[in-house]
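Q: build me a structure from this.
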Amino acid sequence: MTFFRPCIDLHDGQVKQIVGGTLRDDNQHLVENHVAKQPPEWFARKYCLDQLTGGHVIKLGPGNEEAAKAALSAYPDGLQIGGGITCENAASWIDAGASHVIVTSWLFSDTGKLEYDRLASLVAAVGKQRVVIDLSCRRTSDDDDHPSWHVAMNRWQTITELAITYENLNQLSDFADEFLIHAADVEGLCGGVDEKLVELLGGWAGLPMTYAGGVASLEDIEFIDRVSGSKLDVTVGSALDLFGGTGVTYEELLRWNQRTKNPI
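A: Have a look, this model is predicted:
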């Protein structure tokens, strides 16, 4: 069944919700939907107390190391960590309390080609059971009858050669415990999910997979659950009242998870 998984997005050491497509090195065009008053460990403790599992901490650029470590310390082995992960630092993040490391950009060459030797070295460093491959993507075809998506790296600004296909998902499954997929084109907009992408991902029956991007209401979560055949989990960001949103409440999602665990 589809479960809600929590998130902690860090930017400049603070918990924020950002329109994903506006992330740049210079931050000149950054659009922030919400900047939390609470520190990251406050959210981590809350998720721990509410027994939410499989959530992630994402470091959006530099200046987030200490904030990330504080969150992981507040919920040991309860949160995944992403942002700047390599085979050299992955084990240290596991030691800091992360359940998994999440990796995208480091896996690709400057030309956008997936480097399988890097993926193998990451598995060697922490074990397949600790690896989440982030396949966050952008749509690369405007044809609704034949849509396509490619993984986007470097804060979702650079389109890689890797397409989201069942063949590629099957091949990458040998190197990961889970997949995380943000629909970057709708991330942070609260305008609804990428329905075609949800349909595509729901047709694959491999590893656990979490979808993020565009969720605006509980109806969107019901859509993901129905269309994916309950194969996809979901993360909610800017629409969530916990992050200043008005589309769906945290308590609603806790009740959703409880019903999913204990169906009538």
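
Q: drop to CA atoms for contacts and neighbour counts, all remaining ones
A: Noted.

Q: helix, strand or coil: sort out residue 117 for me.
A: helix (DSSP: H, G, I helix; E, B strand; the rest coil).

Q: now it: how far from residue 253?
A: Applying Cα to Cα, to the nearest Å, the value for residue 117 to residue 253 is 39 Å.

Q: also residue 188?
A: Distance from residue 188 to residue 253, counting by Cα to Cα: 18 Å.

Q: repeat that for residue 127.
A: Taking Cα to Cα as the measure, residue 127 falls 31 Å from residue 253.

Q: pick out whichever of those two has more residues nearby.
A: Taking neighbours as other Cα atoms under 10 Å, residue 127 and residue 253 compare with residue 253 leading, 19 against 16.

Q: please identify the helix or strand for that one.
A: Assigned by DSSP states H and E, residue 253 belongs to helix 250-261.

Q: for that helix, name the packing helices and strands.
A: strand 4-5 (3 or more Cα pairs under 8 Å, 6 or more residues apart in numbering; DSSP states H and E).

Q: helices along the chain, start to end?
A: Along the chain, the segments classed as helices by DSSP state H run 40-49, 65-74, 90-95, 116-126, 166-172, 195-202, 218-227, 250-261.

Q: who touches the residue nearest to the spatial centre of the chain in this structure?
A: For the chain, the residue nearest the mean C-alpha position is residue 180 (4.7 Å; Cα atoms, centre = their mean). If you count contacts by Cα atoms under 8 Å, 6 or more residues apart in numbering, residue 180 has them with 132-136, 209-212.

Q: to compare against the first, here's another:
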Amino acid sequence: MTKFRGCIDIHRGVVKQIVGGTLSDASPTALKTNYTSPHPASHYAELYRTHSVTGCHVILLGPGCEEAATSALAAWPGALQVGGGVNGGNAAEWVRRGAAQVVVTSWLFPGGRFDMGRLEEVGREVGRERVVVDLSCRRREGRWVVAMDRWQTMTDMEVNKETLDMLSDYCAEFLIHAADVEGLCKGIDEELVEALGKWVTIPTTYAGGAYSIADLETVERLSGGKVDLTYGSALDIFGGDKVKFEDCVEWNRKKDAEVAV
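A: Alright, predicted model coming up:
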């Protein structure tokens, strides 16, 4: 059963929606911002809490975001995932601050190469059930390759069934941004969503390119209901004009009702 999941992306302490592929330390002027919110991160946490939108993630896009992320966790303690700069040394601290789960990506790939020891370390610190592995990826020669450092650096890991089967023993969920379409509002990567539906065996959230409420139906159909969906720039609470937050909430209510029958 596909559900809508919320996000809170924080850049320089402010909630923003950006075009994912433009975020770079090497070329900061290339950053394309779709929306800068007048509201603090805690506002969105409270909004998700009020409407029972569970499994939402708070992502720190660079330095200067810890205070904002902490305020979001305080607004809904024990319910949100937090990622961006998470490592073996600070994962437990984020849980103490109120994170339900921690999202790890770049720290797992020193020098761009996957290090299983680091994933095991995070699991020892907070428990496997609190670990979400972010396998955000970009297309390369017909494959999906994990990208780190805010999607700028390619790693040695391909997103495929073998990888997902291996990692699922060490984490509770996957978060997968299709970085090539992130923030563009021009459609999801349907091939990736369909592949994930065939491959994943644990809860998985897809993000990137969603721009219509019908995308929830599409993701449910393509993935067999095994993948959840996040909206960003298209959503009205982030300045978008294509998807209404209330419609996403209603979708979740209907899905919950179906389960209850």
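
Q: what TM-score do we get after superposing?
A: Once superposed, chain against chain, the TM-score is 0.97 (TM-score structural alignment, normalised by the length of structure 2); 258 aligned residues with a Cα RMSD of 0.9 Å.

Q: show me the contact partners of the helix holding residue 253 of structure 1.
A: Contacts for helix 250-261 of structure 1 (Cα under 8 Å, 6+ apart): 1-4, 50, 240-242.

Q: likewise stretch 30-38 of structure 1?
A: 14-19, 22-24, 188, 238, 243-244.

Q: swap the cut-off to 10 Å and go again
A: 10-11, 14-24, 43, 188-189, 237-239, 242-245 (Cα atoms under 10 Å, 6 or more residues apart in numbering).

Q: next: stretch 91-98 of structure 2.
A: 66, 69-83, 85-86, 90, 99-104, 121-127, 130-131.

Q: which bit of structure 1 covers it?
A: With TM-score structural alignment applied, stretch 91-98 of structure 2 matches the range 90-97 in structure 1.

Q: how far is that stretch from where the chain is centred?
A: In this view, stretch 90-97 of structure 1 has its centroid 18 Å away from the chain centroid, taken as Cα atoms, centre = their mean, to the nearest Å.

Q: for it, buried residues please.
A: Under the neighbour-count criterion of 16 or more other Cα atoms under 10 Å, stretch 90-97 of structure 1 has 90-91, 93-94, 96-97 buried.

Q: show the contacting residues for the closest residue to residue 114 of structure 1 other than its chain neighbours.
A: With sequence-adjacent residues excluded and distances taken as Cα to Cα, 6 or more residues apart in numbering, residue 114 of structure 1 is closest to residue 108, at 4.5 Å. Shown in contact with residue 108 of structure 1 (Cα under 10 Å, 6+ apart): 114-116, 118-119, 153-154, 160-162.

Q: and residue 122 of structure 2, how many residues sit next to it?
A: Neighbours of residue 122 of structure 2 under the rule other Cα under 10 Å: 25.

Q: aligned partner of it in structure 1?
A: So residue 122 of structure 2 corresponds to residue 122, using TM-score structural alignment.

Q: next one: residue 152 of structure 2
A: So residue 152 of structure 2 corresponds to residue 157, using TM-score structural alignment.

Q: quick check: that match touching residue 21?
A: Yes - Residue 157 of structure 1 lies in contact with residue 21 (Cα atoms under 10 Å); the separation is 7.4 Å.

Q: intersection of neighbour lists for the two?
A: With Cα under 10 Å, 6+ apart as the test, residue 157 of structure 1 and residue 21 both reach 138, 184.

Q: quick one: which of the two has more around it?
A: Legend: neighbour count by other Cα under 10 Å for residue 157 of structure 1 and residue 21, higher for residue 21 (19 against 16).

Q: what does the more buried one align to in structure 2?
A: Using TM-score structural alignment, residue 21 of structure 1 sits opposite residue 21 in structure 2.

Q: hmm, that match is touching residue 152, no?
A: Yes - using Cα under 10 Å, residue 21 of structure 2 is in contact with residue 152, at 7.2 Å.

Q: nearest residue to residue 70 of structure 1 other than its sequence neighbours?
A: Closest residue to residue 70 of structure 1 apart from its sequence neighbours, by Cα to Cα, 6+ apart: residue 41 at 5.6 Å.

Q: residues touching residue 3 of structure 1, list them.
A: 52-54, 210, 221, 225, 230-235, 253-254, 256-261.

Q: could you check how far it is from residue 78 of structure 1?
A: Distance, residue 3 of structure 1 to residue 78 of structure 1, by Cα to Cα: 15 Å.

Q: same question for residue 32 of structure 1.
A: 27 Å.

Q: try residue 141 of structure 1
A: Applying Cα to Cα, the value for residue 141 of structure 1 to residue 78 of structure 1 is 37 Å.

Q: give me the neighbour count for residue 16 of structure 2.
A: Based on other Cα under 10 Å, the number of other residues close to residue 16 of structure 2 is 22.

Q: I meant to write residue 136 of structure 2 there.
A: Using other Cα under 10 Å, residue 136 of structure 2 is surrounded by 25 other residues.

Q: with residue 117 of structure 2 instead?
A: Close neighbours of residue 117 of structure 2, defined as other Cα under 10 Å, add up to 10.

Q: likewise for residue 112 of structure 2?
A: Using other Cα under 10 Å, residue 112 of structure 2 is surrounded by 18 other residues.

Q: what of residue 239 of structure 1?
A: By other Cα under 10 Å, the residues close to residue 239 of structure 1 number 24.

Q: what of the one 10 residues further on?
A: Using other Cα under 10 Å, the number of residues around residue 249 of structure 1 comes to 18.

Q: do a quick rundown of the strands in the stretch 1-150 of structure 1.
A: Residue ranges of the strands in the stretch 1-150 of structure 1, as given by DSSP state E, counting those that start in this stretch, are 4-5, 7-11, 14-18, 32-35, 55-59, 79-82, 101-103, 131-134, 137-139, 149-153.

Q: got those as a markdown table, with distance to residue 174 of structure 1 columns?
A: What follows is the strands of the stretch 1-150 of structure 1, written out as a markdown table (distance: least, Cα to Cα, whole Å):
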| stretch | distance to residue 174 of structure 1 |
| --- | --- |
| strand 4-5 | 23 |
| strand 7-11 | 26 |
| strand 14-18 | 32 |
| strand 32-35 | 37 |
| strand 55-59 | 22 |
| strand 79-82 | 19 |
| strand 101-103 | 15 |
| strand 131-134 | 11 |
| strand 137-139 | 20 |
| strand 149-153 | 18 |
